[in-house]
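1. Provided below are the primary sequence and the corresponding predicted coordinates.
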Amino acid sequence: MKKTIVLMVMALLLIFAGNAFADSTDYYTFELSDQVTRTSVNYKNRYNITIAADLYRSKDLDMSEDHPALVIGPPYGGVKEQGPGVYANQLAQRGFVVLAFDPSFNGESGGEPRHTSSPDFFVEDFSAGVDFLGTVPYVDRERIGAVGICGSGGFALTAAQVDKRIKAVATASMYDISRYIRDGLGETMTEERRDQTLAEFSQQRWEDFESGGAELSGQFPNEPVPEVPEGLNPVAAEFFDYYATERGFHPNSIGAFTKVSQMAFMNFPLLSYVDDISPRPILFVIGENAHSNYFSESVYEQAAEPKELYVVPGANHVDLYDRIDVIPFDKLETFFKGNI
């Protein structure tokens, strides 16, 4: 009887939570399907930081039954109103209850300093999403999977290394952020250069402490621009085309983190125990022309069975953020319905 009352209260909170926390911008980069209901929710992670998220479900979902659920994290520097929402909007139409969240310190989630990046916190945010989904009355807590886009792919896999409640993981255009930063942000990183970089970060800590703030790395324009400027290298142009133009621009996604955040990623590598996920399955989705494929390919080699590397013909890295005509939703549906 007590459990029934708790579930009823949870259901009412989910239905009426509405705009209570996470709709301050009301700015999405895609159109919500008329077949889908999106509800703004918030909950705490284990560090007591409030996580802002959107819960998606089909309007005709039978809420008297239990359904499979997915937690989806954004590209590194992204927010729930971008790629995660695109995925959630599509997957909800396929029968999943889907939670798209803003990482700690970013978007509309809590935490200070703003725009902090942390391997520990970003991994924890996936497990916190599982915590929340397990309390939703119409979710089967034994059938929860995770989807990570870009940097969140590495965080989702790292969470699954230890969180057995995550029954299956799919990544799209995965980035291993710890490897990326330690290797020099896509540039050649010699030992000498790494020592110099760490010395600069160490000095930056004093400057942040004395100023009472946290200096950020460079960021995208604060208003969408009509086109990608000339002179950018192909990878930078690809990201600029998504984050800085009308295609994917969002005011909470500035493309910047505190400079000293990089120290944590250089000190605490992700994906050290990816083989521990087995026998739970992993699906790596990459674009045929994506610059980031080496991350997924190398982690695929480390992972134990069952695993699959799925290549999307003609797609680049960012195409898998929002191109609904390119993202293999049929493949994702089959993968998760067969494994959670």
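-> Right, received. Where do you want to start?

2. please count neighbours and contacts with C-alpha atoms only from this point.
-> Fine.

3. how about stretch 61-71: buried residues?
-> Residues of stretch 61-71 classed as buried: Leu61, Asp66, His67, Pro68, Ala69, Leu70, Val71 (neighbour count, 16 or more other Cα atoms under 10 Å).

4. try stretch 117-129
-> Ser117, Ser118, Pro119, Phe121, Phe122, Val123, Glu124, Asp125, Phe126, Ser127, Ala128, Gly129.

5. I'd like those as TSV, with secondary structure and distance to Gly248 appended.
-> Converted to TSV, those look like this (DSSP: H, G, I helix; E, B strand; the rest coil; distance: Cα to Cα, whole Å):
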residue	secondary structure	distance to Gly248
Ser117	coil	21
Ser118	coil	24
Pro119	helix	24
Phe121	helix	25
Phe122	helix	22
Val123	helix	24
Glu124	helix	26
Asp125	helix	23
Phe126	helix	23
Ser127	helix	27
Ala128	helix	26
Gly129	helix	24
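
6. format the residues you listed as a markdown table; extra columns: distance to Pro234.
-> Below are these laid out as a markdown table (distance: Cα to Cα, whole Å):
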| residue | distance to Pro234 |
| --- | --- |
| Ser117 | 25 |
| Ser118 | 27 |
| Pro119 | 27 |
| Phe121 | 31 |
| Phe122 | 28 |
| Val123 | 29 |
| Glu124 | 33 |
| Asp125 | 31 |
| Phe126 | 31 |
| Ser127 | 35 |
| Ala128 | 36 |
| Gly129 | 34 |
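
7. quick check, Gln204 in a strand?
-> No. Counting by DSSP: H, G, I helix; E, B strand; the rest coil, Gln204 is located in no strand; its state is helix.

8. can you tell me the closest non-neighbouring residue to it?
-> Val260 (6.8 Å; Cα to Cα, 6 or more residues apart in numbering).

9. show me the contacts for that neighbour.
-> Counting by Cα atoms under 8 Å, 6 or more residues apart in numbering, Val260 makes contact with Phe201, Ser202, Gln204, Arg205.

10. let me see the ranges of the strands in the stretch 1-150 of the chain.
-> With DSSP state E, counting those that start in this stretch as the criterion, the stretch 1-150 of the chain has strands at 36-44, 50-58, 67-73, 97-101, 139-149.

11. which strands or helices does the first one pack on?
-> In other words, strand 36-44. Where contact means 3 or more Cα pairs under 8 Å, 6 or more residues apart in numbering; DSSP states H and E, strand 36-44 is packed against helix 2-16, strand 50-58.

12. JSON lines for the ones you listed, including mean neighbour count?
-> Output for these, formatted as JSON lines (neighbours: other Cα atoms under 10 Å):
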{"stretch": "helix 2-16", "mean neighbour count": "13"}
{"stretch": "strand 50-58", "mean neighbour count": "24"}
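
13. ok, structure two:
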Amino acid sequence: MESVTFKNKSLDVAADLYLPPGFEPDRRYAAIVSAHPIGSCKEQTSGDVYGAKLAEAGYVVLAFDATHQGASGGEPRWIEDPGLRVEDFRCAADYLVTLDCVDEDRIGVLGICGGGGYAVNAAMTERRFKAVGTVTGVNFGRMMREGDLSPDAAINTLDAVAKQRTAEARGAEPRIDVALPDSPEKAAELGITALDVLEATKYYRTDRGQQSNGVNKSLFSRMGPAIGWDAYHLAEQLLTQPLQIVVGGIAGEFGAYRDGFELFNRARSEEKDILVVPGQSHYDMYWKPEATEQALAALIPFYNKHL
């Protein structure tokens, strides 16, 4: 694995480049761009799990940190803006096509959780991506609009965002939201019972998956674009690449299970498949060997066929 950087406009995007065993610089390889979940980083599931295993299977894999997040450049920090996130994918493709070892006609994309929604959205307008995979992919815009599930949840959030952005423009301290409790013990103390929140805490706040850049923070005043965004908008028209969707069979509050089936139904792709991994939850698909191995058992033959 090599640490590399590439540009998104003036910003440096930090990435890890995973190379196949016995890598030969003069050979041309198929490549895959791998995207991390919301609030995550390249050292977690998108890189150390899926990136590493896909490289073992013979692919050059580029796992990157979103701009304004992780080790990538961009101020202010912790912006979760879909337009910025999707542009990162295009710039990742720009970087890969400059490498002599990459076959520009055999580039795929993979996204985990929110990275899955971004990967799908990017592939609709980035035709250099020839095959699209998602693991427990989430439509982040849909998730943000639902909020507390009240009919006006999105409007109420947008009103609060507007007030906060005005306050910050006048010199107030930024509002930084932290999505998770500090520990599983704190989650229990707070009486949290939601499966996805509990399992996210066990992943991000323990040795299971904890990384210094996987902070699960967001700048609240910049959340407006996400609330008005749909990861799968125009999938019926523009998403034509082969598509492999993987979801866990245990549905959680973040909605990856239903988002997976919505994407499957909406995608124009003639070749598409959805794998439901029985007995596994959203966060099991990040790290748990019996979950990730089943996902990879579908993804690797999929990429082998289409790249």
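-> In hand now; what should we look at? Because the structure is a prediction, the values reported are computed rather than measured.

14. Gly154 of the first structure: which of the contacts of Val260 of the first structure is nearest?
-> Phe201 (23.4 Å; Cα to Cα).

15. residues near the counterpart of that closest one in the second structure, how many?
-> By TM-score structural alignment, Phe201 of the first structure lines up with Val161 in the second structure. Neighbour count of Val161 of the second structure, defined by other Cα atoms under 10 Å: 19.

16. tell me the secondary structure at the closest residue to Val161 of the second structure other than its chain neighbours.
-> Spatial nearest neighbour of Val161 of the second structure, chain neighbours left out: Ser221 (5.0 Å); criterion: Cα to Cα, 6+ apart. Assigned with three-state DSSP, Ser221 of the second structure falls in the helix class.

17. follow-up on the earlier one: residue contacts, the match of Phe201 of the first structure?
-> Counted by Cα under 8 Å, 6+ apart, Val161 of the second structure has contacts Phe220, Ser221, Arg222, Met223, Gly224.

18. which of those residues lies closest to Ser183 of the second structure?
-> Of those, the one sitting nearest to Ser183 of the second structure (Cα to Cα) turns out to be Phe220, at 22.3 Å.

19. quick one: what's aligned to that closest one in the first structure?
-> So, by TM-score structural alignment, Phe220 of the second structure is matched to Lys259.

20. for that match, give its distance to Asp131 of the first structure.
-> Noted for Lys259 of the first structure: a distance of 30 Å to Asp131 of the first structure, by Cα to Cα, to the nearest Å.

21. neighbour count for those two, which is higher?
-> Of the pair Lys259 of the first structure and Asp131, Lys259 is the one with more neighbours under other Cα under 10 Å, namely 20 against 17.

22. quick check, the more buried one in contact with Gly218.
-> No. If you go by Cα atoms under 8 Å, Lys259 of the first structure and Gly218 don't touch, sitting 9.3 Å apart.

23. turn the contacts of Val161 of the second structure into CSV, columns for distance to Glu43 of the second structure.
-> Shown next, in CSV, are the contacts of Val161 of the second structure (distance: Cα to Cα, whole Å):
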residue, distance to Glu43 of the second structure
Phe220, 25
Ser221, 27
Arg222, 25
Met223, 25
Gly224, 28
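
24. which residue is the nearest non-sequential neighbour of the alignment partner in the second structure of Gly83 of the first structure?
-> Under the alignment (TM-score structural alignment), Gly83 of the first structure pairs with Thr45 of the second structure. Once flanking residues are discounted, Thr45 of the second structure sits nearest to Tyr286: 5.4 Å by Cα to Cα, 6+ apart.

25. kindly report the same for Ser218 of the second structure.
-> Closest to Ser218 of the second structure by Cα to Cα, 6+ apart is Trp78, at 4.8 Å.

26. doesn't Lys217 make contact with that neighbour?
-> Yes. At 6.0 Å, Trp78 of the second structure counts as touching Lys217 under the criterion of Cα under 8 Å.

27. how close does the residue most central in space within the first structure sit to Gln161 of the first structure?
-> Residue closest to the average C-alpha location in the first structure (Cα atoms, centre = their mean): Gly73, at 2.0 Å. Counting by Cα to Cα, the gap from Gly73 of the first structure to Gln161 of the first structure is 16 Å.

28. now swap in Gly213 of the first structure and tell me
-> 34 Å.

29. neighbour count: the two, which is higher?
-> Gln161 (19 against 14).

30. what's stretch 9-27 of the first structure aligned against in the second structure?
-> So stretch 9-27 of the first structure is aligned with nothing, judged by TM-score structural alignment.

31. quick one, helices of the stretch 151-300 of the first structure?
-> 151-162, 177-182, 191-211, 234-243, 261-267, 293-302 (DSSP state H, counting those that start in this stretch).

32. count of neighbours near the counterpart of the residue nearest to Ser218 of the second structure in the first structure?
-> In the first structure, the residue paired with Trp78 of the second structure is His115, using TM-score structural alignment. Using other Cα under 10 Å, His115 of the first structure has 26 other residues around it.

33. stretch 120-136 of the second structure: how far from the chain's middle?
-> Here stretch 120-136 of the second structure is found 12 Å from its chain centre; the criterion is Cα atoms, centre = their mean, to the nearest Å.

34. do the same with stretch 111-119 of the first structure
-> With Cα atoms, centre = their mean, you get 15 Å for stretch 111-119 of the first structure.

35. got the end-to-end distance for it?
-> 15 Å.

36. same check, this time on stretch 72-83 of the second structure
-> Terminal-residue distance, stretch 72-83 of the second structure (Cα to Cα): 16 Å.

37. identify the residues contacting it?
-> Contacts for stretch 72-83 of the second structure (Cα under 8 Å, 6+ apart): 11-14, 38, 65-69, 118, 217-219, 222-223, 225-226, 229.

38. check stretch 125-137 of the first structure too.
-> 7-8, 10-11, 43-46, 51, 63, 66, 69, 71-73, 99, 101, 103-104, 139-141, 144, 146, 155-156, 159, 163, 165-166.

39. what about 7 Å?
-> Leu7, Met10, Ala11, Tyr43, Asn45, Val71, Pro103, Val139, Arg141, Ala156, Ala159, Asp163 (Cα atoms under 7 Å, 6 or more residues apart in numbering).

40. just stretch 295-305 of the first structure next, same as before
-> Residues from elsewhere that reach stretch 295-305 of the first structure (Cα under 7 Å, 6+ apart): Met174, Tyr175, Asp176, Val274, Asp275, Ser278, Pro279, Phe284.
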